[in-house]
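Participant: Predicted model, plus sequence, below.
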Amino acid sequence: MNGIRRIVLDILKPHEPKITDMALKLTSLSNIDGVNITVYEIDKETENVKVTIEGNNLDFDEIQEIIESLGGTIHSIDEVVAGKKIIEEVRTPQDRH
């Protein structure tokens, strides 16, 4: 199946709900095969998290709706993979910096 296969998001969220709850809520969507959430910054009231979602024909609007319903805000879309297969990023000489 074509469409979006992976999306990586930078999200600002409150401490509650926990990232475990967010992951389970996202995996309740029919086309999602897996979700990874990594906390990379914590302050007094919020957490910055990196969310990686894989599946088939992912619906960004549905994903965004769930994140926002949990109090999260998408800061950026950091990676999108689409097509028949997932192509992993390869380091090149331009990536040395």
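Facilitator: Received it, and whenever you're ready, just let me know what you need. Numbers count the residues shown, from 1 in each chain.
Participant: drop to CA atoms for contacts and neighbour counts, all remaining ones
Facilitator: Fine.
Participant: For the chain, which residue occupies the most central location?
Facilitator: V51 (3.1 Å; Cα atoms, centre = their mean).
Participant: and whichever helix or strand that one is part of, how far out from the chain's middle?
Facilitator: Secondary structure from DSSP states H and E places V51 in strand 46-55. How far strand 46-55 lies from its chain's middle: 4 Å, per Cα atoms, centre = their mean, to the nearest Å.
Participant: Pull out the buried positions in the helix or strand following it.
Facilitator: Remark: after strand 46-55, the chain's next helix or strand is helix 60-69, criterion DSSP H and E. Buried residues in helix 60-69, counting neighbours by 16 or more other Cα atoms under 10 Å, are found at I63, Q64, I67.
Participant: let's bring in a second one:
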Amino acid sequence: MAGLRRLVLDVLKPLKDPSIVDVALELSRIDGVEAVNITVNEVDVETLSLTVVVEGDNIDFERVRTILEEVGAAIHSIDQVVAGERLVEIPRRLRE
């Protein structure tokens, strides 16, 4: 069954626990998730600005959102969604 294969999320998380390591591990436990990448873009006094990339087969977006909310994080935007039988990359000429 084809479903969500990649989510790229702009996320704001409180600086306090849990760590981004713990958040990544928790997200990786979701059925259908094969890989998680969390990149810190900015550190503020009380918050971390993150890019969260989740890849897999038939990712449960609502479960991803729930886990992020449980750790006090907020999704600011959904920057990329890939769905279907395979991953589709943005052509290089469109990225420049």
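Facilitator: Sure thing, it's come through. All values derive from a computational prediction rather than experimental measurement.
Participant: I'd like the TM-score for the two structures, please.
Facilitator: Laid over one another, the chains give 0.94 as their TM-score (TM-score structural alignment, normalised by the length of structure 2), with 95 aligned residues with a Cα RMSD of 1.1 Å.
Participant: Where do the helices of structure 2 begin and end?
Facilitator: In structure 2, helices defined by DSSP state H lie at 20-28, 61-70, 92-95, listed in chain order.
Participant: between those, which gets nearest to T39 of structure 2?
Facilitator: Comparison of the helices of structure 2 against T39 of structure 2 by Cα to Cα identifies helix 20-28 as nearest, at 8.7 Å.
Participant: Which secondary structure elements does the closest one sit against?
Facilitator: Contacts defined by 3 or more Cα pairs under 8 Å, 6 or more residues apart in numbering; DSSP states H and E place helix 20-28 of structure 2 against strand 33-43, helix 61-70.
Participant: residues in contact with the longest one?
Facilitator: What it means is strand 33-43 of structure 2. Strand 33-43 of structure 2 is contacted from outside by 20, 24-25, 27-28, 48-59, using Cα atoms under 8 Å, 6 or more residues apart in numbering.
Participant: got it, and the shortest one?
Facilitator: Defining contact as Cα under 8 Å, 6+ apart, one finds that helix 61-70 of structure 2 is touched by L4, V23, E26, L27, I30, A74, I75.
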